[in-house]
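Chemist: What shape does this take:
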Amino acid sequence: MSDEGLSAPGHGYRKGPVLLRGDQIPKTTSDQRLLSRAGSADWVHGDPWRVMRIQSEFVEGFGALAEVGPAVSVFGSARVPVDHPDYALGREVARLLVEAGYAVITGGGPGIMEAANQGAYEAGGLSVGLGIELPFEQGMNDYVDLGVNFRYFFARKTMFVKYSEGFVVMPGGFGTFDELFEALTLVQTHKVISFPIVLVGRDYWQGLIDWVGSAVLDRGMISAADLELLKVVDTAREAVDVVLERGAQLRAEEEAAAAETARAQQAAWESARDAAR
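Modeler: Presented below is the predicted three-dimensional model:
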């Protein structure tokens, strides 16, 4: 028998990890509320129920993307028309990434996201879209092979970071800035491995780089080394070359770390063997 809800003078009412006392103690037990047919359906919109929805988004995302393999995320504006040069550039970036052995992950929407998915699809690679629920319906573009829709931005961002080995950032607005600085902060604070972040389009991004390298750096808000976390290029080929160069460095570092771990384990085993003799 569960002791949830048992109360005693001076001890209060225990509801899982939550302690309630005085007027906070409910008049009914959790089981009574669960089994009761009375009342409205408002409970499905409450915060505790949202926790389950959040959990399900992570479970579904992890399950859907677990076997994607090496992948790179491409960010950019949803407002770019099909005949815009940035659209063609997004397609080329994705095509080159696929030819280099990567899957391509986007936000699954129109504009540059669609361009990158189209480029990956046409190159015969895996085209992934991570959609988001918005007041204005965007929908998943037609070039997505594997699509996952999310209610919550933070769950979606986790998938971008967990399953990407680099970010290629095309011209975009607030949403693109948000994704860019989220990735940049995680790399700067060593919350993730230092994967490459490439800004494509010097004419678009140079003003931001100049501001960060002057006003932000001059006030001591960042260090000079932080500026090296961003690479600005003009062509698709340059963007993919940055990803490949950093990817090779990371693989070499991982192999060296694995070799060092193996050597340490072997030394520990030999030491234990010698001590047992």
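Chemist: use CA for all of it now, contacts and neighbours both
Modeler: Will do.
Chemist: all strands for the protein, in order.
Modeler: 7-8, 12-15, 18-20, 71-75, 103-106, 127-132, 146-150, 167-169, 197-200, 230-233 (DSSP state E).
Chemist: which one's the longest helix in the chain?
Modeler: Counting by DSSP state H, the longest helix found in the chain is helix 236-276.
Chemist: Okay, angle between that one and strand 71-75 too, please.
Modeler: With axes from the mean of the first three to the mean of the last three CA atoms, to 10 degrees defining the directions, helix 236-276 sits at 140 degrees from strand 71-75.
Chemist: Please tell me how far helix 236-276 is from the chain's geometric centre.
Modeler: What separates the centre of helix 236-276 from the centre of its chain is 24 Å, taken as CA atoms, centre = their mean, to the nearest Å.
Chemist: Run through the neighbouring helices and strands of it.
Modeler: On a contact count with 3 or more CA pairs under 8 Å, 6 or more residues apart in numbering; DSSP states H and E, helix 236-276 meets helix 85-99, strand 197-200.
Chemist: One more, so I can put them side by side:
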Amino acid sequence: MADRMSYQKGPVHLRRGHVPSSTTDQRLLDSRGPTDWVHTDPWRVLRIQSEFVEGFGALSELGPAVAVFGSARTTPDDPMYEKAREVAEKLCGLGYAVITGGGPGAMEAANRGASECGGVSVGLGIELPHEQGLNEWVDLGINFRYFFVRKTMFVKYSQGYVVMPGGFGTLDELFEALTLSQTGKVTTFPIVLFGTAYWQGLVDWLRQTMLPDGKINESDLDLLLLTDDVDEAVAHFDAVASS
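Modeler: This is a model prediction of the structure:
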């Protein structure tokens, strides 16, 4: 949305002169500017609360689910687009709903796999300056203003993550899941990294730099499965998630 003529603000869709110059998250976290935050921040708590209520209400009866993450920049002719679709389709065939960030690229591919399978295809969108709107394969969609509320929904309503090649947002979700698993905040939570050519360098760094330096334990590396095989990814996820 480079021309900023259309904007999704939570559940509200804005165009032209109504498009804001900053996001809700930015206004919450930015300490610069006028001091009216003293008067408005307490009211923001109610908006944050309402986002939790909306999310919990919409997803409470979802059932077993998998969250699939990956780059919004993955094009349909990228082999990883088809792999994300296949992973979602096969997990859908095992009875899992598929949750993504609702955007284009790898997220669209996973939503497509779930929708074409006849399963539940969920998109949890976020208010951003770019990459606005839910993809056409989302059957149950929620748009959030706050990243931290959205991230809570991913963790609460999925049994684990399949992580396709992606950027900072994908890494953010990945390492939050690793932290929650490492600290026991979530249990029996499979995390699959799909695409060895993309992720091997990261795994090698964890093993060759963080581990020898004593920053993680050997067992922490067991929280991850790295694979290029759709069937292996699906089987591992299902085995751990249902254990």
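Chemist: Kindly provide the TM-score of these chains.
Modeler: Superposed pair, TM-score by TM-score structural alignment, normalised by the length of structure 2: 0.83. Supporting alignment: 208 aligned residues with a CA RMSD of 1.4 Å.
Chemist: returning to what we had before: deepest-packed of the strands of structure 1, please.
Modeler: Highest mean neighbour count of those: strand 103-106, a mean of 27 (counted as mean count of other CA atoms under 10 Å).
Chemist: Point out the most buried one among the helices and strands packed on helix 236-276 of structure 1.
Modeler: Mean neighbour counts for these (mean count of other CA under 10 Å) peak at strand 197-200, with a mean of 24.
Chemist: Can you list the neighbours in contact with it?
Modeler: 166-171, 183-184, 205, 229-236, 239, 242-243 (CA atoms under 8 Å, 6 or more residues apart in numbering).
Chemist: how about Asn193 of structure 1, what's its partner in structure 2?
Modeler: No Asn there; residue 193 of structure 1 is Ile. Ile193 of structure 1 maps onto Thr187 in structure 2, with residues paired by TM-score structural alignment.
Chemist: likewise Lys162 of structure 1?
Modeler: Under TM-score structural alignment, Lys162 of structure 1 pairs with Lys156 in structure 2.
Chemist: Over to Leu229 of structure 1?
Modeler: Aligned partner of Leu229 of structure 1 by TM-score structural alignment: Leu223.
Chemist: give the contact list for its match.
Modeler: Contacts for Leu223 of structure 2 (CA under 8 Å, 6+ apart) come out as Leu178, Ser181, Gln182, Pro190, Ile191.
Chemist: now swap in Arg85 of structure 2 and tell me
Modeler: So Arg85 of structure 2 contacts Ala106, Ala109, Ala110, Asn111, Arg112, Gly113, Ala114 (CA under 8 Å, 6+ apart).
Chemist: make it 6 Å
Modeler: Ala109, Ala110, Gly113 (CA atoms under 6 Å, 6 or more residues apart in numbering).
Chemist: all helices for structure 2, in order.
Modeler: 24-29, 37-59, 79-93, 106-117, 147-157, 168-182, 196-205, 218-221, 230-241.
Chemist: ok, average deviation of the shortest one from structure 1?
Modeler: So the one you mean is helix 218-221 of structure 2. Compared with structure 1 after fitting, helix 218-221 of structure 2 deviates on average by 0.5 Å (mean CA distance after the TM-score superposition for structure 1).
Chemist: Show me which positions of that helix end up buried.
Modeler: For helix 218-221 of structure 2, burial by neighbour count (16 or more other CA atoms under 10 Å) applies to Asp220.
Chemist: try the fifth one
Modeler: By neighbour count with 16+ other CA under 10 Å, helix 147-157 of structure 2 contains the buried residues Val149, Arg150, Lys151, Met153, Phe154, Val155, Tyr157.
Chemist: with structure 1 superposed, average distance for it?
Modeler: Helix 147-157 of structure 2 sits 0.4 Å off on average (mean CA distance after the TM-score superposition for structure 1).
Chemist: How far away from the center of its chain is that helix?
Modeler: Counting by CA atoms, centre = their mean, helix 147-157 of structure 2 comes out at 8 Å from the chain centroid.
Chemist: what do you get for the second one?
Modeler: In terms of CA atoms, centre = their mean, the gap separating the centre of helix 37-59 of structure 2 from the centre of its chain is 20 Å.
Chemist: got the buried residues for that helix?
Modeler: Going by 16+ other CA under 10 Å, helix 37-59 of structure 2 has these buried residues: Trp37, Glu51, Phe52, Gly55, Leu59.
Chemist: same thing with stretch 175-194 of structure 1?
Modeler: So stretch 175-194 of structure 1, judged by 16+ other CA under 10 Å, has buried residues Thr176, Phe177, Glu179, Leu180, Ala183, Leu184, Val187, Gln188, Ser194.
Chemist: Tabulate the residues you listed (TSV), appending distance to Ala100 of structure 1.
Modeler: Formatted as TSV, those follow (distance: CA to CA, whole Å):
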residue	distance to Ala100 of structure 1
Thr176	24
Phe177	26
Glu179	24
Leu180	23
Ala183	22
Leu184	24
Val187	23
Gln188	26
Ser194	20
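Chemist: Return the closest of the residues you listed with respect to Leu134 of structure 1.
Modeler: Thr176 (15.2 Å; CA to CA).
Chemist: which residue in structure 2 lines up with the closest one?
Modeler: The equivalent of Thr176 of structure 1 in structure 2 is Thr170 (alignment by TM-score structural alignment).
Chemist: What of Ser214 of structure 1?
Modeler: By TM-score structural alignment, Ser214 of structure 1 lines up with Gln208.
Chemist: That match - how many residues pack around it?
Modeler: Look at Gln208 of structure 2: counted by other CA atoms under 10 Å, it has 11 neighbours.
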